[in-house]
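Chemist: Build me a structure from this.
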Amino acid sequence: MSTPRLSVDGARDCFAMNRRLFLAGVAVAGILPPPAIAAAQPDVRVEKAGRAGTFRSVADALAAAPSDPAKPWHIAIGPGIWEEKLRITRPHVTLSGAGRDRTILTYSIAAGMKRPDKGNWGTYGSSAVTVEAPDFTATRLSIRNDFDYVANTLRPDGINGAQAVALALGPGADRSVLRDVAIIGHQDSLYLRAGRTLVADSLIAGSVDFIFGGAAALIRHCEIRSRRRPGDGVQGFVSAPSTHQAQSVGFVFRNCRLTREQGLPDGSVYLGRPWRAGGNMDLLGASAFIDCWMDAHIHPDGWTSMGYARNGARAQLTPEEARLFEFGSQGPGSGSASRSRRLLSTADLATFDTSNIWGDWQPA
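Modeler: Reported below is the predicted structural model:
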């Protein structure tokens, strides 16, 4: 068995090559116009009371944005539960609320449920809020998918396809900023599918693969809360990165707290597993937890494998093959170095600088 030190050294060589490839891609992205700065004061307000000069729905406020896509559009959303399935395709949109526990954007839908055209929604289509444009900001609000995952699991006739995304940052999304938000679901809560993202001072809650996708994301000073689901044994997986192998950095969790709902057993949740979506061999998941506190629900092995289909057969992508690492883990869920739980050295941390995550973009 190779030592953790050797496995990390080998990974560093891979990181060095991938960094050059990724930064070349960032140089191409640099030809895009610089992001506009959102206005400090909202352009419009959405309120339940429907007073003069306000909108009664978030969708109506989005539809009222000026035709010039370079103009920032800041929507202040008042207290209340806003049950709307939202799709944001315009750049420079800011959604600000009255507080995480006061402004709640929600929808209840799952991948296996039927669309109006009788097809299934699918994982991406299940999102309560979908963003497909650059320079999106959300602050002081909650985004939830309230599909009843637990009840569906307990029903003998429950739907097959319980993925229920709260927020999806999809094709076209880039330079997204989420501050002081709560993103809550069960399976597949936060889909970081594309672009570059900062998530700061926020709560992300779920059970199975609840932070997943191929984006380059810094998740900083957040609570990462694992939720209990029916059954014994493995209760969930925090992250499921599907990072392209040419991209040096995927998900970086820094100074986060990994907590759990009451009753979630010790050792029942993995830090993550590498997702090779669609059997795409170019995907080599990258996720790192740096200076994070972990409760005892984290499995001693840290990471585990994930299956994928390849030429009609099933295969496994293992943690040793992927890019899954830790540094400075603390708390009862932290573990010692092993073949699956690879610990970075101080010198390795340069790989996870924001310049490698975001290139020339530095969010304010």
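Chemist: Please make it C-alpha for all contacts and neighbour counts, starting now.
Modeler: Will do.
Chemist: okay, now Leu271: neighbour count?
Modeler: 28 (other C-alpha atoms under 10 Å).
Chemist: Wait, a strand at it?
Modeler: Yes. Under DSSP: H, G, I helix; E, B strand; the rest coil, Leu271 sits within a strand.
Chemist: list the helices and strands the helix or strand Phe210 falls within packs on?
Modeler: Using DSSP states H and E, Phe210 sits in strand 208-213. Where contact means 3 or more C-alpha pairs under 8 Å, 6 or more residues apart in numbering; DSSP states H and E, strand 208-213 is packed against strand 190-192, strand 236-241.
Chemist: now the longest one, how far from the chain's geometric center?
Modeler: Spelled out, it's strand 236-241. 10 Å (C-alpha atoms, centre = their mean, to the nearest Å).
Chemist: The shortest one now?
Modeler: Using C-alpha atoms, centre = their mean, the mean C-alpha position of strand 190-192 is found 3 Å from that of the whole chain.
Chemist: Heading C-terminal from that strand, find the next helix or strand.
Modeler: For strand 190-192, the following helix or strand on the C-terminal side (DSSP H and E) is strand 196-200.
Chemist: Can you list the neighbours in contact with the next helix or strand after the strand holding Phe210?
Modeler: On the C-terminal side of strand 208-213, the closest following helix or strand by DSSP H and E is strand 216-220. With contacts defined as C-alpha atoms under 8 Å, 6 or more residues apart in numbering, strand 216-220 is touched by 192, 194-201, 249-256, 354, 357-358.
Chemist: What ranges does this structure have for its helices?
Modeler: For the chain, the helices defined by DSSP state H cover 4-29, 58-63, 122-125, 149-154, 354-358.
Chemist: Val165 is nearest to which of those helices?
Modeler: Nearest to Val165, of all these, is helix 122-125, at 6.9 Å by C-alpha to C-alpha.
Chemist: Second input sequence below; structure requested for side-by-side comparison:
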Amino acid sequence: MVESLHFPLCKELEVKMQFLQHILALIFIVLLYFSISKALECQLNNANKFKVAHTIRVDQSGKGDFKTIQNAIDSIPSNNDKWIRILISPGHFREKVTIPANKPCIFLEGAGSKLTSIEWGDHMDTCDSATFTSSPDNIVAKGISFKNIYNIPSGPDAKKKVEPALAVRIYGDKSAFYNCAFFGLQDTLWDVQGRHYFYNCYIEGAVDFIFGSGQSIYEKCEINLTAGKYAPEYPNGYITAQGRNSSDDPSGFVFKYCVFTGYGKTYLGRAYGAYSRVIIYKSVLSDAILASGWDAWRYVHHEGNLIYVEADCKGPGANTSKRVPWLKKLGASQLKKFLNLSYIDKEGWIAKLPKVS
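Modeler: Next up is the predicted model:
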């Protein structure tokens, strides 16, 4: 009898304890959310809203605070909420660099993309091979080259390989790159997710060298195909592989006022997702662009869901008369919502970045 009474009482207590644990867990999550949200609102120096709060200097000769970029990043406290500038001297930094998710508000400033470079040569797989990985929100880079040298032959007799070997992998929201360069052959730039802005950047590769599910604007960038230079045996290249997967997914790649150049022949993109979206506006397309322009890839017979747009472009590769029949045309009002910075910046985060020009 005691056992039969004891069991229901224990179960009742267990239920109450479980309920209390759920409440405590919920409170913890709410507090954590507000803590992270606050941390992600990066604070500018009160004396001058365009200045960073602190500068860390990286110089391989030992004249700075650190000799490596990774050591400089490691020195920044977790959940930092003030803009910290890492000023990187000219040089070829042979290191693999990772910014973890709990270190937002970092401004990496090099001496110029021709003077400051971060180089590595991993090729294990897409998730591990990136020379530079950025996971937190609110990251800015200026005047730096990011290179994965594995696929890029260093001499006429070097073995040519076309394999995934990333230069950069970007996870965080509100990330911006100014006057940077990205070098690779396959999967150069993994624009994974989140809202990103690339201004006056150079990006090169042969296969899917701008790919992912990012919601990004590429403005005044040079996009350079190198398939004909480094992998002439490869029949056709692919510039983009955008991974939008549903009709309500806000992601997409927008290229405006860009120049598409290169060696060999390439598609402007292929569908990495069932609702892949790429818009090219007022850009110059070289004769490297194949006449058909776009590839449905795994989504043949579902092309109606793909949104590929070319508007007001010029150059020998801009003739759309032989493009795929499912190339979209958007009205002026539809097009405008993608061309305006508000597509990636409704709350004005770009204006709040530390001064980069």
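Chemist: what TM-score do we get after superposing?
Modeler: The TM-score (TM-score structural alignment, normalised by the length of the second structure) is 0.77; 302 aligned residues with a C-alpha RMSD of 2.7 Å.
Chemist: hang on, the earlier thing: can you redo the helices of the first structure as TSV with distance to Thr94 of the first structure and mean neighbour count?
Modeler: Formatted as TSV, the helices of the first structure follow (distance: least, C-alpha to C-alpha, whole Å; neighbours: other C-alpha atoms under 10 Å):
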stretch	distance to Thr94 of the first structure	mean neighbour count
helix 4-29	22	16
helix 58-63	10	17
helix 122-125	22	20
helix 149-154	30	15
helix 354-358	20	20
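Chemist: can you tell which of these is closest to Gln316 of the first structure?
Modeler: Per C-alpha to C-alpha, nearest to Gln316 of the first structure of the helices of the first structure: helix 4-29, 18.9 Å.
Chemist: So Glu222 of the second structure versus Val15 of the second structure, what's the distance?
Modeler: Relative to Val15 of the second structure, Glu222 of the second structure is positioned 61 Å away (C-alpha to C-alpha, to the nearest Å).
Chemist: who has more neighbours, the two?
Modeler: Glu222 (23 against 12).
Chemist: Just tell me what Val129 of the first structure corresponds to in the second structure.
Modeler: Residue pairing (TM-score structural alignment): Val129 of the first structure is matched to Phe132 of the second structure.
Chemist: quick one, what contacts its match?
Modeler: 96-98, 118, 146, 167-169.
Chemist: Counting neighbours, which of those comes out on top?
Modeler: Ala167 (33 neighbours).
Chemist: can I get the helices and strands packed on strand 208-213 of the first structure in TSV with distance to Tyr124 of the first structure?
Modeler: TSV is the format used below for these (distance: least, C-alpha to C-alpha, whole Å):
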stretch	distance to Tyr124 of the first structure
strand 190-192	8
strand 236-241	15
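Chemist: And these: which comes nearest Ala364 of the first structure?
Modeler: strand 190-192 (20.2 Å).
Chemist: so how far does that closest one sit from its counterpart in the second structure?
Modeler: Strand 190-192 of the first structure differs from its equivalent in the second structure by a mean of 0.5 Å after superposition (mean C-alpha distance after the TM-score superposition for the first structure).
Chemist: Now distance to Ser96 of the first structure too, for the helices of the first structure, in JSON lines please.
Modeler: Putting these into JSON lines (distance: least, C-alpha to C-alpha, whole Å) gives the following:
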{"stretch": "helix 4-29", "distance to Ser96 of the first structure": "27"}
{"stretch": "helix 58-63", "distance to Ser96 of the first structure": "11"}
{"stretch": "helix 122-125", "distance to Ser96 of the first structure": "24"}
{"stretch": "helix 149-154", "distance to Ser96 of the first structure": "28"}
{"stretch": "helix 354-358", "distance to Ser96 of the first structure": "24"}
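Chemist: what about these, which gets the closest to Arg314 of the first structure?
Modeler: That would be, of the helices of the first structure and by C-alpha to C-alpha, helix 122-125, which comes in at 20.8 Å.
Chemist: what's in contact with that closest one?
Modeler: With contacts defined as C-alpha under 8 Å, 6+ apart, helix 122-125 of the first structure is touched by 110-112, 161, 163-165, 168, 191.
Chemist: Quick one: the strands in the stretch 201-350 of the first structure, in order.
Modeler: Using DSSP state E, counting those that start in this stretch, the strands of the stretch 201-350 of the first structure run over residues 203-206, 208-213, 216-220, 223-226, 236-241, 251-254, 257-260, 269-272, 286-290, 293-294, 306-310, 313-317, 323-327, 342-343.
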